[in-house]
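Asks: this one's sequence-less:
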C-alpha cells in the first residue's frame, strides 16, 4: 500500500542530470541543484523549479557541504564547527563579515551555531542583531537546523528570543532512519547467561554521515526520533500539532487538523478497487489509512512508544480523535495476533506425545497473548506496543537461529501434550 510521504518516489534527478536536447539545434543544458528554471524557460518543459529545489534539499547537508570558490568562508565554516566563540567573533571582525552575511547558499553563522548547539556563540550573534527568523536557500531556519541535530539548548534559546514553533513548517529528516529496523543494531548482544538484549542506536549514531534527506513535518520527525526534550518544549509553548497528513505527489505532503479534508484523500484510495489493500472491507481500509497518516504512525515506526504517547497525552493532543472502531481494532488483532499464532502453531506427534515443531520466543509470546480468537486490542496504543514487541522478538529469534543453529533456539513454553492435542482438534474441526 502506498503510504504518504514515507513511501517516496524514485529520485528522477541524479546530482547532475544528464544533458538534454531541448531544441532542433540540439543546444545542451546541464541541470544542477542550483539551477534557476526562470532564467531558461526552455528547461521548464522538462523540469520544474520545485523539482529542482526538492532535489537540492534532498542532498543538502549543512555539516559536510563545503563552501565552494571562497576560501575565506570555507575557513569560517571550519571555525564555526569548533564552537570557539572568541575565535569565531575575532574571525568575523578581522575579515569584516557582517552578522547575517551568508557563507553560502544563504546559510548564516547563526544557522551553523544553532545546528551545532553552540549556545555561547548564538547569544553573541543575537546580541549583534542576527536574524533569528531568517531562512537559507533551502528555506531552512536556525530553529529547523537546531531541531534536526537535536540541539536542545539552541531550540530553547531561539524560542526564548521570540521564534515561534509555528514558523517551522518542514525540516530535514534522514531517509536512512525512517523505519524501526534502522534504530536497532543488526545483532542483539548476549549477557553471561546467553540471554539476548536489543541494543538501540543513539541519535548521533543514527544520523551521522546520512547523505540523503527529505522534507517532513517537524513535529512528526521529533516523534520518530524520540526527541522528547524538544517535544516537551514545543508542547509547553502551546503548539498544536497537525493530526493528519496526506500525499500530494513528489516529496510533497499536506498536513491538517480537519479529518474531513484528509478523508477526501483517504476515501478515494480506500475505495479504489484497483489498488492494493490490506483489508477487503473498504471501511476498515479507510481506518487503516487514517492510522497510517496520524501522529501514531511515526510512533509506530520507532522504538519506545510509551514515553512519546505519554507526553502527547500530558498536553491533551487528541491523537485518536478519528476514533478507531472496535471492528478495526479487532481486525488488527485477528491479523497480527491471533492470525500470527495460527501461522506459528505447528503440532507434531511422537508416539502418543504431541509437541510443537516451533518453540522459539515469538511462538511463546503469541501463545501467551494471542490464543483467543474473540480477543481484540483495547486501543491503538496497545496495538503499537504489541507490534513493537513482536519486532523485537523477531530480531532476537533470527539472531538466536544464527548463533545456535535452527532448532537449537527452543524456549520453555509450558504447553502440555494434551493442550496441543486439544488445540489441534479444535482448529481442525473449526470449533473456534
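Replies: On my side now, so go ahead. Because the structure is predicted, anything quoted here is derived from the model rather than measured.
Asks: all contacts plus neighbour counts: C-alpha atoms, from now on.
Replies: Will do.
Asks: tell me which element residue 254 falls in.
Replies: Applying DSSP states H and E as the criterion places residue 254 in strand 252-256.
Asks: Ignore what I typed, I meant residue 291.
Replies: Per DSSP H and E: helix 282-292 holds residue 291.
Asks: pretty sure residue 178 is touching residue 6, no?
Replies: Yes. Between residue 178 and residue 6 there is a contact at 7.5 Å, judged by C-alpha atoms under 8 Å.
Asks: is it true that residue 173 lies in a strand?
Replies: Yes. Assessed with DSSP: H, G, I helix; E, B strand; the rest coil, residue 173 lies in a strand.
Asks: Next, count neighbours for it.
Replies: Applying other C-alpha atoms under 10 Å, we find 25 residues neighbouring residue 173.
Asks: do you know how far it is from residue 225?
Replies: Noted for residue 173: a distance of 9 Å to residue 225, by C-alpha to C-alpha, to the nearest Å.
Asks: cool, and residue 219?
Replies: From residue 219 to residue 225 the distance is 10 Å (C-alpha to C-alpha).
Asks: In the stretch 151-300 of the chain, what residue spans correspond to helices?
Replies: Counting by DSSP state H, counting those that start in this stretch, the stretch 151-300 of the chain has helices at residues 152-160, 203-207, 218-224, 228-236, 259-270, 282-292, 296-300.
Asks: and those helices as a markdown table, adding distance to residue 138 and mean neighbour count?
Replies: A markdown table is the format used below for the helices of the stretch 151-300 of the chain (distance: least, C-alpha to C-alpha, whole Å; neighbours: other C-alpha atoms under 10 Å):
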| stretch | distance to residue 138 | mean neighbour count |
| --- | --- | --- |
| helix 152-160 | 19 | 19 |
| helix 203-207 | 19 | 14 |
| helix 218-224 | 15 | 24 |
| helix 228-236 | 23 | 17 |
| helix 259-270 | 27 | 17 |
| helix 282-292 | 28 | 20 |
| helix 296-300 | 24 | 22 |
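Asks: Next one for the comparison:
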C-alpha cells in the first residue's frame, strides 16, 4: 500500500510574481553592465517616464506592482525618510492613544487627513491597528472614510488585510460598501495544509505546526480579492460582519480545484469559481462553511451527480479488501510509514465511504471528507519530503532517524530492500554506516 499519494494540483488563486520580478531585475543589471550603460536605481516612487532609457527594461506597471507587493504599513524600515512630526503622530496612532493623537493634530494645526508617506492618512493607520476609539473620533472630525493612498488602498482595505474587525465594522456602518474594495494585500499568512512546518505524531494524535500563523508575510504581499482573502484566512467574524453589511460575494476570476469534485469535469464548475473551493485546504473550516451556507453565498451547491462522483472517488481510493473482510489480513511491510498509511487509509474508509453504492448526503458532509483528504495527502507528502521535521513521540526520534533505525534492525530482507529503495534512496552511506556497526 503506497503512502505517498497524488498531491493536489498547484494553487493558482494568488498571482505570485516574485521569481519573475527577481529574474527581471537581474537581467536588467547584467544588461546595463554588458552594454556599459548607466545603472538604474528603481525605488517605490520611480516614475519610468522620467528616467531616460528605463522604459526599455521595465514598465510603470511592473514598478507599481513590485512596490505594492513589498509595501508594509507596519514596517519601520519603510519610514527612514519620514520627518519627526509625522513619526511622532504615527507612533501615537500605533499605540492607540486617542488623546495624544487628537491633541497632536490640534497643537500642530494638522488636518485630520494629513498625509503620511505614500499619501496614507491617520484613519488608515487607526483602521489597520483596529483602534475603534481613535477611528470614531477621526471620523467625527471629518476624516475621509474613502481616502486612497498611492497603492489605491483605503482605510477599509487596511482594516481587512489585518483582520481588524472593530474598525472594519465601523467603516461599513459609516457608509463604506465592501464592494468598493477592488484589491488588498495578502498581508497575513494563514495556516494551510500545504504549508506545514513540523509534525508531531503522538499515538493517534497528529499535531501540525504550520509555517503561517496569521503572521505578516515578510516577502511578497500579492494583490488578492478581498472576500476570498477573508475566507482563505478563515476570518470568521470578519466574514460575518461583511456579509451582514449586505455584501454579496461574486464569481471569482480564478478557479480552484477541489479534491474529489474537479476530477473528470471541464473545469467550469460554479463551486470552483467560488470561495467554497478554498475550504478543503483550511484547518477548522466548519464555521466558515456554515456561515457561507447561511448567507447562500455563490457556488455553494453540489448536484447529486457531483456528490456521488466524489463519494465513488473516496471509495475507490481508500478501499481495500482487508477493510471489509474480517478473515483477511492487511498485508504491508512491517515498517512505520507503511503501517501508518494502512491505519490512516482504514480510518478514512470507515469514516467517509465504507458503503460501496452510497453517496455524500450534502455539501457539509462532502467537505468533511474533502478537507480531511487534503490534510492526509499533505501529511503524506510531508512525511516523504521532510522526515527530519516529523517527530514520533513514542519513539523519541524523528521520522528520518526511525527510518534508519528500522532499516538497520529489521531481519526481513524484503522489508530492508523496500525501505532502502523507497525511503533511503538519498542516503548514500547508509550501508557503510550499517556495516561499521
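Replies: Right, received. Where do you want to start? Quick caveat: nothing in here was measured; it's all calculated off a predicted structure.
Asks: Mind telling me the TM-score for this superposition?
Replies: Once superposed, the chains reach a TM-score of 0.71 (TM-score structural alignment, normalised by the length of structure 1), with 364 aligned residues with a C-alpha RMSD of 3.8 Å.
Asks: Which among the helices of the stretch 151-300 of structure 1 is found nearest to residue 79 of structure 1?
Replies: helix 152-160 (18.2 Å; C-alpha to C-alpha).
Asks: Read off where the closest one ends up in structure 2.
Replies: Per TM-score structural alignment, the counterpart of helix 152-160 of structure 1 in structure 2 is residues 165-173.
Asks: Centre of the chain to that stretch, how far?
Replies: 24 Å (C-alpha atoms, centre = their mean, to the nearest Å).
Asks: what sits up against it?
Replies: Identification of contacts with stretch 165-173 of structure 2 by C-alpha atoms under 8 Å, 6 or more residues apart in numbering yields 126-128, 130-132, 135-136, 145, 155-156, 159-160, 178, 237-238, 241-242, 245.
Asks: Relative to residue 161 of structure 2, how far out is the residue positioned nearest the centre of structure 2?
Replies: Geometric centre of structure 2, nearest residue: residue 190, 4.9 Å, by C-alpha atoms, centre = their mean. To residue 161 of structure 2, residue 190 of structure 2 is 12 Å away according to C-alpha to C-alpha.
Asks: Over to residue 283 of structure 2?
Replies: In terms of C-alpha to C-alpha, residue 283 of structure 2 sits 20 Å off from residue 161 of structure 2.
Asks: For those two, indicate the residue with more neighbours.
Replies: residue 161 (19 against 16).
Asks: Give me the distance between the more buried one and residue 373 of structure 2.
Replies: Counting by C-alpha to C-alpha, the separation of residue 161 of structure 2 from residue 373 of structure 2 is 29 Å.
Asks: Residue 113 of structure 2 now?
Replies: Counting by C-alpha to C-alpha, the gap from residue 113 of structure 2 to residue 373 of structure 2 is 50 Å.
Asks: Which helix or strand contains the aligned residue in structure 1 for residue 346 of structure 2?
Replies: Residue pairing (TM-score structural alignment): residue 346 of structure 2 is matched to residue 364 of structure 1. Residue 364 of structure 1 belongs to helix 361-369 when assigned by DSSP H and E.
Asks: Following the chain onward from that helix, which element is next?
Replies: As assigned by DSSP H and E, the chain's next helix or strand after helix 361-369 of structure 1 is helix 380-404.
Asks: chain center to that following helix, what's the gap?
Replies: Relative to the centre of its chain, helix 380-404 of structure 1 is centred 19 Å away, using C-alpha atoms, centre = their mean.
Asks: what does stretch 304-312 of structure 1 give?
Replies: Distance of stretch 304-312 of structure 1 from the chain centroid (C-alpha atoms, centre = their mean) equals 15 Å.
Asks: which residues in structure 2 does that stretch align to?
Replies: With TM-score structural alignment as the criterion, stretch 304-312 of structure 1 aligns to 284-292.
Asks: Off-centre distance for stretch 49-67 of structure 1?
Replies: For stretch 49-67 of structure 1 - counting by C-alpha atoms, centre = their mean - the centre lies 19 Å from the chain centre.
Asks: Okay, buried residues for that stretch please.
Replies: For stretch 49-67 of structure 1, the neighbour count (16 or more other C-alpha atoms under 10 Å) marks 52-61, 66-67 as buried.
Asks: Give me the contact list for that stretch.
Replies: Contacts for stretch 49-67 of structure 1 (C-alpha under 8 Å, 6+ apart): 13, 32-38, 73-74, 77, 103-104, 112, 138, 172, 211-215, 250-251.
Asks: that older thread, the match of residue 346 of structure 2 - how many residues pack around it?
Replies: Residues near residue 364 of structure 1, counting by other C-alpha under 10 Å, number 21.
Asks: before we move on, what about residue 321 of structure 1?
Replies: Other residues close to residue 321 of structure 1 by other C-alpha under 10 Å number 11.
Asks: Tell me the span between the first and last residue of stretch 146-163 of structure 2.
Replies: 18 Å.
Asks: Do a quick rundown of the strands in structure 2.
Replies: Here structure 2 has its strands, by DSSP state E, at 184-185, 188-189, 196-202, 205-210, 215-216, 223-224, 390-392, 397-398.
Asks: can you put these in TSV and add distance to residue 413 of structure 2?
Replies: Below are the strands of structure 2 laid out as TSV (distance: least, C-alpha to C-alpha, whole Å):
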stretch	distance to residue 413 of structure 2
strand 184-185	55
strand 188-189	46
strand 196-202	27
strand 205-210	31
strand 215-216	48
strand 223-224	53
strand 390-392	24
strand 397-398	23
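Asks: right, so of those, which gets closest to residue 32 of structure 2?
Replies: Across the strands of structure 2, residue 32 of structure 2 has its closest neighbour in strand 223-224 (30.0 Å, C-alpha to C-alpha).
Asks: Find me the equivalent region of the closest one in structure 1.
Replies: Counting by TM-score structural alignment, strand 223-224 of structure 2 pairs with residues 215-216 of structure 1.
Asks: how close does that stretch sit to structure 2?
Replies: Superposing on structure 2 and averaging over aligned pairs (mean C-alpha distance after the TM-score superposition for structure 1), stretch 215-216 of structure 1 comes out at 1.1 Å.
Asks: picking up where we left off before, now the contacts of stretch 165-173 of structure 2: which count as buried?
Replies: 126-128, 130-132, 135-136, 145, 155-156, 159-160, 178, 237-238, 241-242, 245.
Asks: what about residue 256 of structure 1, neighbour count?
Replies: Neighbour tally, residue 256 of structure 1, other C-alpha under 10 Å: 14.
Asks: How much space separates the residue nearest to residue 188 of structure 1 when sequence neighbours are not counted from residue 390 of structure 1?
Replies: Residue nearest to residue 188 of structure 1 in three dimensions, not counting chain neighbours: residue 198, with 4.7 Å by C-alpha to C-alpha, 6 or more residues apart in numbering. From residue 198 of structure 1 across to residue 390 of structure 1, the span is 13 Å (C-alpha to C-alpha).
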